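Undergrad: The amino acid sequence is not available; the structure is as follows:
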């Protein structure tokens, strides 16, 4: 586009035309498909993508992209958090006071918003020697850390803080693998669970990542090493756990390892603490986040002492074991080689078409048609120079990667071999 003029976010005015805004994407929401009402002007399907752009310590603005599903999805996958981009000829409009839509976007300093249309606007990568200048803004909180609330205050004031938005500075204590769940609407989606803590309480708080960009970035988060500043997380009361928890919502902006003196202080305190497990029964730790190594004799010693734990507790060790596979049960006559679980609550079921028996699950006891997932479930024995570890399970994504085979393919092969075996 010709005759465009560069405009910092702080100089934007309504109805400006032919502008180019350069900044770094600090937040990206999942793209969404919108079914348009059919009228003489609009018909069919469009998509929308929201992101937040920052070009200085003080200035950041929300942007919305509209277009065809293919166009918007391509932009969403191309321009990620940390991308330094040029937004060209976007429509500049003033944010409305008390606009209910503000609940669904992050709090920003600009009084305006940017709207990009497929046919009149453009977004592209910015390549220049000063690109690094923008990247430093990724580690600067978008709100004053002096106004952050500590976890102890949140846990002890469930009534007064219920449904309120707060800012917290926390240390990551646990990062799970990405897993798929079924939403209440019956849609399959990916989530990633993690735990955080601070120096005001021994309790940790469980959080769930829903946006695919944060799920991707959490691959690099390290327990007791990564510090997060969470701006505008929502306080909700968990009836099942009977305590307040934090929920990451569309308003939330996450700043990784913020440039604050409190960051190093919090990291130092948590590095001296023992490993903390997840409070979720279904969260499996991200293997990349596990660094502690143990020999089999150390593990068996811990297991033998497990009787000292409370009756309602369980032992969980997050360690790396360097061992040899001594035995592996791939017997085609073993019905447990392939297992089925409810996609929602992960409860085991005996058949792929059977409903789980969890009354708290939306698909439990036949309330809805069951949606079950198939997984490989192999019994493995391990051996090292110090002893044997018997009865280990190799399952789910780890098993599929180890055998270079999906559960569905193994199931079909299992049935063929099994019928041959039995006859």
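TA: Nice, I can see it. The shown structure was predicted, so the numbers you read here are calculated from the model rather than taken from an experiment. Residues are numbered from 1 along each chain as shown.

Undergrad: use CA for all of it now, contacts and neighbours both
TA: Noted.

Undergrad: Could you confirm residue 246 falls within a helix?
TA: No - using DSSP: H, G, I helix; E, B strand; the rest coil, the assignment for residue 246 is strand, not a helix.

Undergrad: For residue 392, see how far away the closest residue to it other than its chain neighbours is.
TA: Spatial nearest neighbour of residue 246, chain neighbours left out: residue 235 (4.8 Å); criterion: Cα to Cα, 6 or more residues apart in numbering. From residue 235 across to residue 392, the span is 39 Å (Cα to Cα, to the nearest Å).

Undergrad: On the three-state scheme, the closest residue to residue 69 other than its chain neighbours is what?
TA: Leaving out its chain neighbours, the residue that sits closest to residue 69 by Cα to Cα, 6+ apart is residue 47, at 4.8 Å. Assigned by three-state DSSP, the conformation of residue 47 is strand.

Undergrad: I'd like to know how many residues surround residue 47.
TA: 19 (other Cα atoms under 10 Å).

Undergrad: Touching, residue 228 and residue 257? I think so.
TA: Yes - taking Cα atoms under 8 Å as the definition, residue 228 is a contact partner of residue 257 at 5.7 Å.

Undergrad: okay, now residue 217: neighbour count?
TA: Around residue 217 there are 11 residues (other Cα under 10 Å).

Undergrad: same thing with residue 46?
TA: There are 18 residues near residue 46, going by other Cα under 10 Å.

Undergrad: Please list all residues in contact with it.
TA: Residues near residue 46 by Cα atoms under 8 Å, 6 or more residues apart in numbering: 33, 34, 35, 36, 66, 67, 68, 69.

Undergrad: about what we covered before: of residue 235 and residue 392, which one has the most company?
TA: The neighbour count for residue 235 versus residue 392, taken as other Cα under 10 Å, is higher for residue 235 (23 against 12).

Undergrad: Leaving aside the residues adjacent along the chain, what's closest to residue 204?
TA: residue 197 (4.7 Å).

Undergrad: For that neighbour, give me its contacts.
TA: So residue 197 contacts 151, 170, 171, 172, 173, 203, 204, 205 (Cα under 8 Å, 6+ apart).

Undergrad: Report the separation between the third one and residue 88.
TA: Which is residue 171. On the measure of Cα to Cα, residue 171 and residue 88 end up 38 Å apart.

Undergrad: So for these two, which residue has more residues nearby?
TA: Between residue 171 and residue 88, counted using other Cα under 10 Å, residue 171 has the larger neighbour count: 27 against 22.

Undergrad: pretty sure that one contacts residue 221?
TA: No - at 10.1 Å, residue 171 does not count as touching residue 221 under the criterion of Cα under 8 Å.

Undergrad: Second structure for comparison follows:
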């Protein structure tokens, strides 16, 4: 321990017992939840606030800490430290935990106890990093589960819906970190969401969702294509819209960044060796997405107005953007004679010739052999209809098409004959519904 702490007698988490006289403990914060408010049963009309965090002082011991109190106190305490920092807790209340009740929503800990903080009796102090013993700091890179106890992303995909709703451990590399999205629910509660893409040797892209502010803040500190994470007790779900498996960070989840384990070191080496390739894939994916900021588009058009503008701008190369309220009146995905998927060049993103299956664009950044690999992408033609008319042969391609249909192009093309029949029914009823709307 650093000199500033050497004179203080800290109780090890493994030695905690109820009725200890003014215990003082030190540990690294390895997990933390958002502040929440609840109606105060003793004072009708008012609220009590709470948040929890998990601290660790040895490879084998960590414990959950909960604080209750007034809004100002709880929010101020929560803002004072983050995951990855060291704290000293003085005079907490040590209570025996009810395992089934406590660990339903909180991290599973080896301790038989939990700590409660009181505004009037407990004190939490933050330690600066230079004051902290290296043995404590090293705990931030030690998973709370056996380093071999995890699913690869390929295992999760292979097991599919058999893992739906299961809580498991995952070891993976961070591929990309999305911007936080903020929203307001129907009952006026504020919410947030952030999607992190993961990958490993077995799967190129896998979505992990963060719904609380603390996990989103933690995710923002990771470095894409470099940071390896061990997510203990993360929930796996089948996303019906995407038709794939996803992971969700929950209140039980403890995430260890860059674990110091043999398994994580192997994955880290894989990330370094493939950094250039994954960076190029991410760049191509970004290029294929609409580059304009969608939030800046405010002009609303009808089909009739769009046709008039297209006629007026005929021969001009610059695009214009707007909002159209319409429905898809034609979506032909069941006709075997219609080509619904084509190959794109991995170098520039443009469609390639079927005959040569190579990119002929002079602007493509090809490799030394003059070739680039190709990948499949939806290339659909649809009709859009509103009360003023119909826009024929509109293009619906790439990831936008996948999000609209709810499945990837590879899943669509590899379905069984039975599933093809379901696609035909989907197309038939989709267009029948469209005709009913237009009548």
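TA: Cool, got the structure. Keep in mind it's a predicted model, so treat the numbers as computed, not measured.

Undergrad: corresponding residue for the residue nearest to residue 204 of the first structure in the second structure?
TA: By TM-score structural alignment, residue 197 of the first structure lines up with residue 199 in the second structure.

Undergrad: repeat for residue 81 of the first structure
TA: By TM-score structural alignment, residue 81 of the first structure lines up with residue 83.

Undergrad: That match: how many residues sit nearby?
TA: Neighbour number of residue 83 of the second structure under other Cα under 10 Å is 20.

Undergrad: Quick one: residues contacting it.
TA: Applying Cα under 8 Å, 6+ apart to residue 83 of the second structure gives the contacts 29, 30, 31, 32, 218.

Undergrad: For it, which three-state class applies?
TA: Once three-state DSSP is applied, residue 83 of the second structure turns out coil.

Undergrad: dump the residue contacts of the one residue sitting closest to the centre of the first structure.
TA: In the first structure, the centroid-proximal residue (Cα atoms, centre = their mean) is residue 209; its distance is 2.8 Å. When contacts are counted by Cα under 8 Å, 6+ apart, residue 209 of the first structure touches 191, 192, 193, 194, 215, 248.

Undergrad: and these, which are buried?
TA: 191, 192, 193, 194, 215, 248 (16 or more other Cα atoms under 10 Å).

Undergrad: Closest one of those residues to residue 146 of the first structure?
TA: Ranked by distance to residue 146 of the first structure (Cα to Cα), those are led by residue 248 at 20.3 Å.

Undergrad: Redo the buried ones among the contacts of residue 209 of the first structure as CSV? Include secondary structure.
TA: Shown next, in CSV, are these (three-state DSSP):
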residue, secondary structure
191, strand
192, strand
193, strand
194, strand
215, helix
248, coil
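
Undergrad: of those residues, closest to residue 52 of the first structure?
TA: Distances from residue 52 of the first structure to those, taken by Cα to Cα, are shortest for residue 248, at 16.0 Å.

Undergrad: Quick check: chain neighbours aside, which residue is closest to that closest one?
TA: In space, residue 248 of the first structure is closest to residue 233, 5.2 Å off (Cα to Cα, 6+ apart).

Undergrad: so is the one you found in a helix, a strand, or just coil?
TA: strand.

Undergrad: How many neighbouring residues does residue 418 of the first structure have?
TA: 16.

Undergrad: Pretty sure it sits in a strand.
TA: No - Residue 418 of the first structure: not assigned to a strand; according to three-state DSSP it is helix.

Undergrad: From residue 401 of the first structure, how far out is it?
TA: 23 Å.

Undergrad: do residue 123 of the first structure as well
TA: In terms of Cα to Cα, residue 123 of the first structure sits 37 Å off from residue 401 of the first structure.

Undergrad: what secondary structure does the aligned partner of residue 58 of the second structure in the first structure sit in?
TA: Under the alignment (TM-score structural alignment), residue 58 of the second structure pairs with residue 56 in the first structure. For residue 56 of the first structure, the assignment made with three-state DSSP gives coil.

Undergrad: who's in contact with the closest residue to residue 56 of the first structure other than its chain neighbours?
TA: Sequence neighbours aside, residue 137 is the residue nearest to residue 56 of the first structure in space, at 7.0 Å (criterion: Cα to Cα, 6+ apart). Applying Cα under 8 Å, 6+ apart to residue 137 of the first structure gives the contacts 24, 54, 55, 56, 57.

Undergrad: out of those residues, what pair is the most spread apart?
TA: Every pair of the contacts of residue 137 of the first structure checked by Cα to Cα; the farthest is 24 and 57, at 11.5 Å.

Undergrad: Neighbour count for those two, which is higher?
TA: The neighbour comparison of residue 24 of the first structure against residue 57 (other Cα under 10 Å) goes to residue 24, with 29 against 13.

Undergrad: what's the helix or strand for the counterpart of that one in the second structure?
TA: Here residue 24 of the first structure is matched to residue 28 in the second structure, going by TM-score structural alignment. Applying DSSP states H and E as the criterion places residue 28 of the second structure in strand 24-32.

Undergrad: how distant is that strand from the center of its chain?
TA: Here strand 24-32 of the second structure shows a centroid-to-chain-centroid distance of 25 Å under the convention Cα atoms, centre = their mean, to the nearest Å.

Undergrad: Show me the contact partners of that strand.
TA: Counting by Cα under 8 Å, 6+ apart, 9-13, 51-57, 82-92, 136-137, 139-140, 214, 253-256 sit against strand 24-32 of the second structure.

Undergrad: Following the chain onward from it, which element is next?
TA: Following strand 24-32 of the second structure in sequence, per DSSP H and E, is strand 36-39.

Undergrad: what residues does that following strand touch?
TA: Against strand 36-39 of the second structure from outside (Cα under 8 Å, 6+ apart): 45, 46, 47, 48, 49, 50, 51, 71.

Undergrad: which residue lines up with the third one in the first structure?
TA: Put plainly, it is residue 47 of the second structure. So, by TM-score structural alignment, residue 47 of the second structure is matched to residue 45.

Undergrad: Looks like that match contacts residue 67 (just checking).
TA: No - assessed by Cα under 8 Å, residue 45 of the first structure is found out of contact with residue 67, at 9.2 Å.

Undergrad: Between those two, tell me which one has more neighbours.
TA: Higher neighbour count among residue 45 of the first structure and residue 67: residue 67, with 18 against 14, using other Cα under 10 Å.

Undergrad: What's the more buried one aligned with over in the second structure?
TA: Looks like residue 67 of the first structure aligns to residue 69 there (TM-score structural alignment).

Undergrad: tell me the contacts of its match?
TA: 48, 49, 50, 118, 119.

Undergrad: More neighbours: residue 123 and residue 401 of the first structure, which one.
TA: Applying other Cα under 10 Å to residue 123 of the first structure and residue 401 shows that residue 123 carries more neighbours, namely 19 against 11.
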